[in-house]
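> Based on what follows, work out the 3D shape:
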Amino acid sequence: MNRPRSFESLDLIIDSDDHQNGALDTTIDDILPAKSGARPWVLPKPLHKSLADEFGNTKWEYLTQDPSKVRYYGSETYFREGLHSTMQVLGACLYHTLHRHTAIVFKPDAVVARKILPALEFLKKHNFDPVFAYSFRYDRLSLREDWRYQLNQLSLERMRLNTLLAQMGDSLLVMLRDSEADRKVPASVRLQLMKGPSFPEQQTPKHLRFVLGSWSRLLKFVHTPDEPADLIREFGILFEDEERRNILRQTTSASADKGMSQVMKMIDTLQAKNPYSPLEFDRSAEKLLSHHFSLAEKGGRYRTFFERLKATIESCRKGEKLDWFALEAELVKLKQNITWDHLVLAAKFIHHSYENEPPLVPNTGVKIWRTRRDLLQV
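The predicted model follows:
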């Protein structure tokens, strides 16, 4: 019998009646003989017996100086998947690349208030070069997972409003390359210190949030990872494997000029989809009262809503806290969309957080980086 030797004949043999009945003795090895020296896809022995051995000699602990993160991140799915993608792209350059690069996320409030360009100008002055941008949208789950270890501090109203704000539109991730000549800490740490505190009263003119005019703990415009390990973890939360790899490849290969051009195109696209709003309280309060006053002419529930809204703003100006859940429930009943002006009102008057509640993972790593400069990998 003449045995076929071509790959194209394989399906004919497998599907033939003679083969099914055992009449043919042709095997896969006859058709596709193994090549001498071919390397099989098998794991090296001995196999890892614990999570601590999963990444071999990769000492990812060097990417954080926070003992709590070492304890939690090593067993967390998001971080493990993010680190795997990062290792596949960066290889032996992992430490150097992650210490020289970081990311900043411009949230939807930064888009509508046109804060991205002023922020990039500030960053350029401080030797951070934008090299790649990627738009995405937070959902309820990714938002909570990203801030999993800090959300115990927030009120339920604040968590709800964080979700509403994040879903008002796309956010923009901008990858940054730190070109500081005498870098003393990783890029992520330097940017975190430069970003400024969440509390507006603690910000100074040297902080990015101060420059952008962040007047509320809700409307903060930007987010940045605190340390290199946080960048890996957030990649694992926000993006699929191929997205992570693409972002890393683009980040490491782009020149500053080419990167800025691509970033500007992304900014133009986002701003074209989102009309401008200054997100200023007095203007938003005036617009809300004007809008709901016009609806009050219908009488009934619309008039009652307007009167309660007016009374609420007056009471909150005197120091009372807004009951956001009650206000949102009435908006739903009236089939009124939640707008940026509603979010600005909430940003001004809600109870944001529990001041005496420590986060599950305190951000102690940044302080250690500042005092232990010998830890920097170059």
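> For the rest of this, base every contact and every neighbour count on C-alpha atoms.
Will do.
> can you pull out the strands in this structure?
Here the chain has its strands, by DSSP state E, at 101-106, 128-136, 171-178, 222-223.
> Just put those strands in JSON lines and tack on distance to residue 17 and mean neighbour count.
As requested, those are exported to JSON lines (distance: least, CA to CA, whole Å; neighbours: other CA atoms under 10 Å):
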{"stretch": "strand 101-106", "distance to residue 17": "60", "mean neighbour count": "24"}
{"stretch": "strand 128-136", "distance to residue 17": "53", "mean neighbour count": "22"}
{"stretch": "strand 171-178", "distance to residue 17": "58", "mean neighbour count": "24"}
{"stretch": "strand 222-223", "distance to residue 17": "64", "mean neighbour count": "18"}
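> Looking at these, spot the one closest to residue 330.
Closest to residue 330 of the strands of the chain is strand 171-178 (CA to CA; 28.4 Å).
> this one as well, want them side by side:
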Amino acid sequence: MTSAPVARDSRMPGEDLWPALTVSATKTELFAEDLYFRECWADALDVFGAPAAAGALAPLGLLSFKCDGMAARRADRTLRYLADQGFSILGSSRIRHNRHSMRELWRYNWHVYTTDRLALMTLMHSVSESLLLIVRDDRFDSEVPGSVRLADLKGSADPEARGPEHLRTVLDPPNKIINFVHVADEPADIVREVGIFLDRPERRALLAEVRQADVERATRQAFEEAARLEAEVPASDFDLDAALKRAEAVTEADVLARIRFAVSGGARLTWNELRTLLDPADTAIGIWDFVRIATEVLDADRPASADLLPPSSAAEWRAAGSQLTR
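This next block holds a predicted model:
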């Protein structure tokens, strides 16, 4: 008895298109079977047209605000930075993470986190709605995708590894865990991440908005939506000393002493221990003061390779382009 033939997915990128989406052979292999990429790529083909989809993605970038970015009131600063760096806003959409979507988005990064940090991430990334932006690189040079230039401009989470020109320097996050924004690394990541963030009707509407490219309207909507979102989220200064001072007013002296000991480099706390000492649901504490303190007292990382899918760079894309033209 012969088995039925397996249909080939004719809508997926072929060998001729993958080099326009990623320089990573590993990413090509993984995303070819990825549910989110496959679904959103089909939408991109429908919206942009089959021959044009990869080219339409080339100048684009994706930036999403994390909930802490809304609480820290970093939206206006980020939007103005994008404009200063030559990026125009083409579309935006409200988003909200749950424990599954955040793990899918950072599937190839969060393997380095301890389970205690995963618990913290689940809390801090699901506090509120946030904002997703699709931008166009108006300085696009046909060699380096807009997403790659934007990812380079974002800068490292490590303040020692970034310069004054980087977005994360401009946003001035308090540490490596609280860092306000996320960006997609390459065109392939834009496709996959839009597929994670949005259901089919919403993502097709966003892609159609991008295709129309009404920059003035999209920019106005992004500023207005960011302002509305920030108004819905309690503000936080993310100042550690201030957070400890506020906690001091509503906690027992021995509790605060144990927390301060961990902050100063003493024995670390586990997630369960910290939740026993401070309750993030207690309005007297405030969720963002809890988060700020937690980032200083938990063991955050475990021994593991830094990235399962390392981000690409402009230099890698230029090198790949030169190889193709030889």
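> TM-score for this pair?
The TM-score (TM-score structural alignment, normalised by the length of the second structure) is 0.89; 317 aligned residues with a CA RMSD of 2.5 Å.
> I'd like the strands of the first structure written out as TSV, with distance to residue 331 of the first structure added.
As requested, the strands of the first structure are exported to TSV (distance: least, CA to CA, whole Å):
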stretch	distance to residue 331 of the first structure
strand 101-106	28
strand 128-136	28
strand 171-178	26
strand 222-223	28
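> Residue 366 of the first structure is nearest to which of those strands?
Residue 366 of the first structure lies closest to strand 101-106 among those, at 14.3 Å (CA to CA).
> Where in the second structure does the closest one align, residue-wise?
Aligning strand 101-106 of the first structure against the second structure (TM-score structural alignment) gives residues 60-65.
> Ok, stretch 160-170 of the first structure next?
In the comparison with the second structure, stretch 160-170 of the first structure aligns to the range 119-129 (TM-score structural alignment).
> quick one: contacts of that stretch?
With contact meaning CA atoms under 8 Å, 6 or more residues apart in numbering, stretch 119-129 of the second structure is reached by 66-68, 94-99, 102, 229, 233, 271, 291, 294.
> Check those and tell me the two furthest apart.
94 and 271 (30.0 Å).
> Can you tell me which of the contacts of stretch 119-129 of the second structure are buried?
With burial judged by 16 or more other CA atoms under 10 Å, the buried subset of the contacts of stretch 119-129 of the second structure is 66-68, 94, 96-97, 102, 229, 233, 271, 291, 294.
> returning to that earlier point: check the mean deviation of the match of strand 101-106 of the first structure from the first structure.
Once fitted to the first structure, stretch 60-65 of the second structure is off its aligned match by 0.9 Å on average (mean CA distance after the TM-score superposition for the first structure).
> Give me the contacts around that stretch.
75, 130-137, 145-148, 150, 180-184, 186-187, 190.
> now stretch 172-189 of the second structure
So stretch 172-189 of the second structure is contacted by 20-22, 31, 37, 57-58, 60-70, 72, 74, 145, 147-148, 150-151, 154, 157-159, 168, 171, 190, 193, 238-239, 292, 295, 311-312 (CA under 8 Å, 6+ apart).
> Now check the first structure for the residue matching residue 106 of the second structure.
For residue 106 of the second structure, the aligned position in the first structure is occupied by residue 147, per TM-score structural alignment.
> Relative to residue 226 of the first structure, how far out is its match?
Here residue 147 of the first structure is placed at a distance of 12 Å from residue 226 of the first structure (CA to CA, to the nearest Å).
> Residue 344 of the first structure too?
For residue 344 of the first structure, the distance to residue 226 of the first structure equals 27 Å [CA to CA].
> Many thanks, I have nothing further to ask.
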